[in-house]
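# How does the following fold in three dimensions:
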Amino acid sequence: MPLTEALRDKIQGLITADSVVLFMKGTRFRPACGFSAGVVEVLDSLVPGWTSVDVLADAELREGIKEFSAWPTIPQLYVRGEFVGGADIVREMHASGELATLLGAVGVKPPQVQVSARAAGCSARSRRRRAPARPSACASARASSTTWRSRAASPATSRSSSRASRCCSIA
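You can find the predicted model right below:
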């Protein structure tokens, strides 16, 4: 279906109505797909006010927005009238901090990965038990690799798997 001039004007009007506009399946408060829900979560963490447009309510709009942006999937994010991207791009930009900068979110830092004390303790215990020749690898990682290779050759379980279960077992 070709993009009519009326539909193009409607989409342009929606995009310029707010500085942050998300064309999505469902609404901001009731996303209808996981990708849309993921972008909603990211936007809610960065900016208090933004507009969602439910493409499921209008089949012509759903197809038209794809042609308008030359992007085949929904959701689609627009910031200050410019197309940013879909769910994967938004997720990557959020992880790098680039989205917060684009949105002008003040005091927002990119997400940080934290290692639990239990996981950190696993590495410390592993290092104490083994020879100092391999200080960077966890014994369980080496054991898993060895176990997998030995199981591929024979169904017998190797001794290394018992070391791995002592080191990193999850209760």
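
# From here on, just use CA atoms for contacts and neighbour counts.
Will do.

# Run a quick neighbour tally on A95.
16 (other CA atoms under 10 Å).

# repeat for the one 10 residues further on
The criterion is other CA under 10 Å. On that basis, A105 has 15 neighbouring residues.

# Ok, G34 next?
G34 is flanked by 12 other residues according to other CA under 10 Å.

# compare with the first, here's sequence two:
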Amino acid sequence: MSEQDVQDWIGKQVAASDVVLFMKGTKDMPQCGFSMQVAQILNHLGVDFKDINVLDDMSVREGVKTYSNWPTVPQLYVKGEFVGGCDIVREMFQAGELQEMLNTKGVTNNAQTQTA
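You can find the predicted model right below:
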């Protein structure tokens, strides 16, 4: 795939699902601690999310960094908007901001689960 094809594919994935996590590994078998933390937060909140394993395709692994202008993986997208990586997602979760964002954007989650 050309670089533009990769960018187009990433854009389609982000647009096709309410919540998309580009991660190392899968939600059932994360391959790095940072990806595992974000997946655990989303699972804890009861959020249904699409996981994309960047280890399956080096062009996607590098392409998502270009797409978001963010240098690391995991990367979380909610309703097409780039949220951030592990540290940002964890901080937002602990402050209740992630849950607020999900609610504001109409993403189904467990509203009772407010913080860690």
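
# ok, which stretches of the second structure are helices?
Assigned by DSSP state H, the second structure shows helices spanning 3-16, 33-44, 58-68, 86-95, 97-104.

# The fourth one: average distance to aligned residues in the first structure?
Average distance, helix 86-95 of the second structure versus aligned residues of the first structure after superposition (mean CA distance after the TM-score superposition for the first structure): 0.3 Å.

# tell me the angle that helix makes with helix 97-104.
Going by axes from the mean of the first three to the mean of the last three CA atoms, to 10 degrees, helix 86-95 of the second structure is angled at 80 degrees with respect to helix 97-104.

# Any buried residues in helix 86-95 of the second structure, and which?
86, 89-90, 92-93 (16 or more other CA atoms under 10 Å).

# will you turn the residues you listed into CSV that also has distance to Q75 of the second structure?
CSV is the format used below for the buried residues of helix 86-95 of the second structure (distance: CA to CA, whole Å):
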residue, distance to Q75 of the second structure
C86, 8
V89, 9
R90, 12
M92, 14
F93, 15
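
# ok, so of those, who is nearest M36 of the second structure?
C86 (9.1 Å; CA to CA).

# I figured that closest one hits W70, correct?
No: counting by CA atoms under 8 Å, C86 of the second structure does not reach W70; the two are 11.8 Å apart.

# related to what we said a few turns ago, so, if you compare the buried residues of helix 86-95 of the second structure, which one comes nearest to S2 of the second structure?
C86 (28.3 Å).

# From T72 of the second structure, how far out is that closest one?
Per CA to CA, to the nearest Å, C86 of the second structure is found 9 Å from T72 of the second structure.
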